[in-house]
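1. I would like the atomic coordinates for the input below:
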Amino acid sequence: KTELHPDGAIFARGSADDKGQFFMQIKAFEAMMKTNSLPCNIKFIFEGEEEVGSVSLGDFVNEFKEKLSCDCILISDTHIYSNEQPTVTTGLRGLSYVEVEVEGPNRDLHSGLYGGAVPNPIHVLSRMIAKLIDEDGQITIDGFYDNVEDVSDEERAEMNKLKDNPEEFKKSIGLNGVEGEAGYTTLERTSIRPTLDCNGIWGGYTGEGAKTVIPSKASAKISMRLVPYQTPEEITEKFTKYFEKIAPDNVRVKVTPHHGGLPYVLPTDTKEYLAAKQAMETAFGKEVLPYRGGGSIPITSMFEQVLGAKSVLMGFGLDSDAIHSPNEHYGLFNFYKGIESIPLFFENYSK
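-> Model (predicted):
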């Protein structure tokens, strides 16, 4: 039991993202079977490659399209805004993920003999990454915002009904201040706006002790979260051209694309959304609001393209669950609310 989870929590890698939430689906199914209350047919897909782009799933779904045919898809791999304000996720951002390499001299050099006279790839790469975002938090890649969805003032006002709490947000991650694209709230920056982040950077000597070298190469991994109407192919191509353009002539640059995915939106006037909203309102006893998440689940768009079915993103975690970090956890309150809500969703949708 913790201050955040007075009913207890499961501390384990994958407890919230996503083994615990998937197990929650299994237990909800088990409960429906034991009580003879299953109102429709259910098919399960167990897939373990989501964190590396689900590289095999597309081929599998295309090959077994008839066997996997369905009316809708239920995914529990998202979170609610808070236990006091439950939400249904109505959108996810897409993803373009690349690895970059800057190469200078043909070998590591002694910094005493060459320092001050040759380009240091770590310095060059750091300056190039810094150029990707300006002082207003805008991404500087040519044409990056060309196809970004224009979210109306009405939609933004509806979204901000979730009452973003800046102080609580900063406290939860140990920061004294936040930053981001000017003109947008933290809630909007993490949901309806595209972003660029350096996820890792390396080069030179990183072992124990000292080694005075100028490295031959420096590398970084960079991810860009995309919003509706952007595609990973478009953004990866624009990133590559821009990164090559800003590179100085005395180094060589290589951009290697990794996995990507399209953004996804579930309209709030669909029967899928309404069935989920009603189910969670019954379980939580509170009004449920729509909420756009900032993460990416590329299979949602693929499912819609291949199977013609909308995905309902009915997750029950919290953004404070420390997913992808030490001490990841999942509250028992949320676990049981999921088991309670899922049968209600099937009941509502079947009507």
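2. contacts and neighbour counts: CA atoms only from here.
-> Will do.
3. in terms of contact, does Y349 touch Y273 like I think?
-> No - counting by C-alpha atoms under 8 Å, Y349 sits too far from Y273 to count as a contact (9.3 Å).
4. Show me what counts as buried in the one helix or strand F239 maps to.
-> Per DSSP states H and E, F239 falls inside helix 232-245. By 16 or more other C-alpha atoms under 10 Å, the buried positions in helix 232-245 come out as 232, 235-236, 239-240, 242-243.
5. quick check, nearest of these to G104?
-> Ranked by distance to G104 (C-alpha to C-alpha), the buried residues of helix 232-245 are led by F243 at 15.6 Å.
6. I133: what's it in contact with?
-> Listed by C-alpha atoms under 8 Å, 6 or more residues apart in numbering, the contact set of I133 reads 139-140, 196.
7. Just the ones of these in strands?
-> Assignment to strands by DSSP state E places the following of the contacts of I133 there: L196.
8. what's the closest of the contacts of I133 to G293?
-> Closest approach to G293 among the contacts of I133 (C-alpha to C-alpha): L196, at 16.0 Å.
9. For the residue lying closest to that closest one once chain neighbours are set aside, which residues are in contact?
-> Using C-alpha to C-alpha, 6 or more residues apart in numbering and skipping the chain neighbours, the partner closest in space to L196 is M224 (4.3 Å). M224 is in contact with 95-97, 194-197, counting by C-alpha under 8 Å, 6+ apart.
10. in a strand, that's where M224 is, yeah?
-> Yes - judged by DSSP: H, G, I helix; E, B strand; the rest coil, M224 forms part of a strand.
11. Quick one: the helices in the stretch 151-300 of the chain, in order.
-> Assigned by DSSP state H, counting those that start in this stretch, the helices in the stretch 151-300 of the chain fall at 153-159, 166-173, 186-189, 232-245, 271-284, 299-307.
12. other SSEs contacting the fifth one?
-> What it means is helix 271-284. strand 87-92, strand 310-313, helix 332-350 (3 or more C-alpha pairs under 8 Å, 6 or more residues apart in numbering; DSSP states H and E).
13. thinking again about what came up before, in terms of neighbours, single out the busier of Y349 and Y273.
-> Y273 (24 against 20; other C-alpha atoms under 10 Å).
14. on that earlier part again, ranking the helices and strands packed on helix 271-284 by burial, who's on top?
-> Ranked by mean neighbour count, the helices and strands packed on helix 271-284 are led by strand 87-92 with a mean of 26 (mean count of other C-alpha atoms under 10 Å).
15. Please provide the structure for the following sequence as well, for comparison with the first:
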Amino acid sequence: MSVGSNGVVYARSHRARFVAELIEFVRFASVSAEPKHAGDLRNCAAWLAAQLRKVGFDRVEVVPTRGAPIVYADRLHAPGRPTALVYGHYDVQPADPIREWQSPPFEPVVRGDNLFGRGAADDKGQMFTHVKAAECLLRTAGSLPVNVKCLFEGEEEIGSTNLPAFVRRHRRALAADIAVLSDTRMLAADRPVITESLRGALSLEVELRESAHDLHSGNFGGCIHNPLQALSEMIARLHDRDGRLMIPGFYDRVRPLTREERAYMAEAGPSDAEILSDAGAERGWGERGYSLYERTTIRPALNVNGISGGYQGPGVKAVIPARASVKFNFRLVPDQDPHDIDRLFRAYVRRIAPPTVRLAIRTDLATQPAVVDRNHPGVSAAVEAYKKGFGNAPVFLRSGGSIPVVNLFQEILAIPTVLMGFALPDDRLHAPNEKFHLPNFFNGIATSTHFLMELARIGLGAFHDHRATSFPLQAATMEVVL
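-> Modelled structure (predicted):
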């Protein structure tokens, strides 16, 4: 029996413990967006570090930042072999609205083949597959086939605020040949996916003010421009009837796809019906001339994430609100730059804002789009790993989501990231009743195990050869200075 197969057998024989540990992990209310959970984030990071020490990583550190701690670990006993940097995030989205959960979001429970709880799939369950894969190999073979470094952060859900400075400061310690993260989706439990592109993101908040305080709508209705009405009128001027954005210059740098690329997407990707089913919606909406899958991956979009202003309680309150605000989120495609789009958006909003209100715009997040090279040896290793872990070859799909660290690793460490996801379309990421399919948890552990074995089989030379023809990178150093 091969080393990888022994590891898979080990995982199966320790199934109950692995699930119990994942339940412990999900129980932490590590919500990075809410300051009241700062203690939960610290406790979760400490728990994760203890897990990494127990598994057998040599160096494990919990590094404080101005926000949530960063957990680093490594095991570097394979000289002359590739180095893999495993990334994940232990922070989670807020659980609101709580009333829609069938069970408390931070009291994880197994129902059937699924573990329910906030963060079960995004990203605790997916990242934990790599920790457990390392344990399987170390317990059965006594070593890892390649050098492994782990970088787990607690701020991904709020834009990885402190991660860029950390990566720049420790770029030598983080040097690697390939990064891998599991924070994306498959098509189905038997249809694995390697994500080959991500959309960028730009989040802004627009606020309108009219008066110093709320006004009586009987005394002032009809003579004072209601900020909520003005805001609604502005929102209505962002899209035309065909679903295209009306911001001048917005589409100037959108990268067009060839007919062959779109044909592959139509064949391999989800159908309109599948996407509507996953969304629980009856009809689609968006830019004319594109499928729903194309609208969410190769075309940019602007979403209204929330509107606030005025009275929100029960019954009637006859007021004109003093202020109104809206949260916007752009999803951008190659080669759109979020900073350029920020500038274009601000200019357009200032143009359409009525003179009767005071306007303020704040940028909260800016993330570049990303594209992964299908021909990279790390991607080839992932293809073979999926075949062994799930029994089927993966397809290459584009994602409408954004993961800031992919560009960060490319720009600072000059390494690509393999996006090897294990979540399912119905895992309800960011929504109530989030879950993780436990068969995917164990198939993910097997896939991660085989991924490390495949990296060793491919060898360091393949990475050096590919690097020489793509972008320059100094040889990965074994020096660790944190």
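16. could you dump the helices and strands packed on helix 271-284 of the first structure to JSON lines with distance to H123 of the first structure?
-> Formatted as JSON lines, those follow (distance: least, C-alpha to C-alpha, whole Å):
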{"stretch": "strand 87-92", "distance to H123 of the first structure": "35"}
{"stretch": "strand 310-313", "distance to H123 of the first structure": "42"}
{"stretch": "helix 332-350", "distance to H123 of the first structure": "46"}
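17. of all the ones you listed, which lies closest to L175 of the first structure?
-> Each of these has some distance to L175 of the first structure by C-alpha to C-alpha; the shortest is strand 87-92, at 25.1 Å.
18. which residue in the second structure lines up with T206 of the first structure?
-> In the second structure, the residue matched to T206 of the first structure (TM-score structural alignment) is Q312.
19. Over to M280 of the first structure?
-> Match for M280 of the first structure (TM-score structural alignment): Y386.
20. Next, count neighbours for E272 of the first structure.
-> Residues within reach of E272 of the first structure, counting by other C-alpha under 10 Å, total 23.
21. what sits against it?
-> By C-alpha under 8 Å, 6+ apart, the contact set of E272 of the first structure is 72, 310, 312, 349.
22. which one of those residues sits closest to F333 of the first structure?
-> V312 (21.1 Å).
23. Apart from its chain neighbours, what residue comes closest to that closest one?
-> Leaving aside its chain neighbours, V312 of the first structure sits nearest to L74 (4.9 Å; criterion: C-alpha to C-alpha, 6+ apart).
24. Just tell me what the one you found corresponds to in the second structure.
-> Applying TM-score structural alignment, one finds that L74 of the first structure aligns to V180 in the second structure.
25. And the residue mapped onto H170 of the second structure from the first structure, how far from I45 of the first structure?
-> Aligned by TM-score structural alignment, H170 of the second structure pairs with F64 of the first structure. Applying C-alpha to C-alpha, to the nearest Å, the value for F64 of the first structure to I45 of the first structure is 12 Å.
26. returning to what we had before: the match of H170 of the second structure: how many residues sit nearby?
-> By other C-alpha under 10 Å, the residues close to F64 of the first structure number 10.
27. for the one 10 residues further on, same thing?
-> For L74 of the first structure, the neighbour count with other C-alpha under 10 Å is 20.
28. Surely K27 of the first structure is within a strand?
-> No - K27 of the first structure: not assigned to a strand; according to three-state DSSP it is helix.
29. How about the contacts made by it?
-> K27 of the first structure neighbours (C-alpha under 8 Å, 6+ apart): I339.
30. What does it correspond to in the second structure?
-> In the second structure, K27 of the first structure lines up with K132, judged by TM-score structural alignment.
31. For G317 of the first structure, see how far away the most centrally placed residue in the first structure is.
-> Centroid-nearest residue in the first structure: G295, 1.7 Å away (criterion: C-alpha atoms, centre = their mean). Between G295 of the first structure and G317 of the first structure the computed distance is 13 Å (C-alpha to C-alpha).
32. again, but for Y349 of the first structure
-> 22 Å.
33. Could you pull up the residues touching S380 of the second structure?
-> Neighbouring residues of S380 of the second structure by C-alpha under 8 Å, 6+ apart: R374.
34. What of E49 of the first structure?
-> 55-56.
35. same check, this time on K387 of the second structure
-> If you count contacts by C-alpha under 8 Å, 6+ apart, K387 of the second structure has them with 393-394.
36. quick one on the thing from earlier: what's the closest of the helices and strands packed on helix 271-284 of the first structure to Y291 of the first structure?
-> Among those, strand 87-92 comes nearest to Y291 of the first structure, with 4.7 Å by C-alpha to C-alpha.
37. Which stretch of the second structure lines up against that closest one?
-> With TM-score structural alignment applied, strand 87-92 of the first structure matches the range 193-198 in the second structure.
38. how close does that stretch sit to the first structure?
-> Taken over the aligned residues, the distance from stretch 193-198 of the second structure to the first structure averages 0.8 Å (mean C-alpha distance after the TM-score superposition for the first structure).
39. residue range for stretch 326-341 of the first structure in the second structure?
-> Going by TM-score structural alignment: stretch 326-341 of the first structure matches residues 432-447.
40. brain fart, stretch 252-265 of the first structure
-> Going by TM-score structural alignment: stretch 252-265 of the first structure matches residues 358-371.
41. ok now that stretch, how far from the chain's centre?
-> 17 Å (C-alpha atoms, centre = their mean, to the nearest Å).
42. Could I get the buried residue list for it?
-> By neighbour count on 16+ other C-alpha under 10 Å, the buried set for stretch 358-371 of the second structure is 359, 361, 365-371.
43. can you name the two of the residues you listed that are farthest apart?
-> L359 and V371, at 35.9 Å, using C-alpha to C-alpha across those.
44. State the distance from the residue located most distally from the centre of the first structure to I214 of the first structure.
-> Centroid-distance maximum for the first structure: L113 at 45.4 Å, with C-alpha atoms, centre = their mean. The gap separating L113 of the first structure from I214 of the first structure is 10 Å, by C-alpha to C-alpha.
45. Next: F239 of the first structure.
-> Going from F239 of the first structure to I214 of the first structure by C-alpha to C-alpha gives 27 Å.
46. Also P232 of the first structure?
-> Distance, P232 of the first structure to I214 of the first structure, using C-alpha to C-alpha: 34 Å.
47. Could you do G285 of the first structure as well?
-> Computed with C-alpha to C-alpha, the distance linking G285 of the first structure and I214 of the first structure is 62 Å.
48. With neighbour numbers in mind, choose between these two.
-> For G285 of the first structure versus I214, neighbours defined as other C-alpha under 10 Å are more numerous around I214 (26 against 10).
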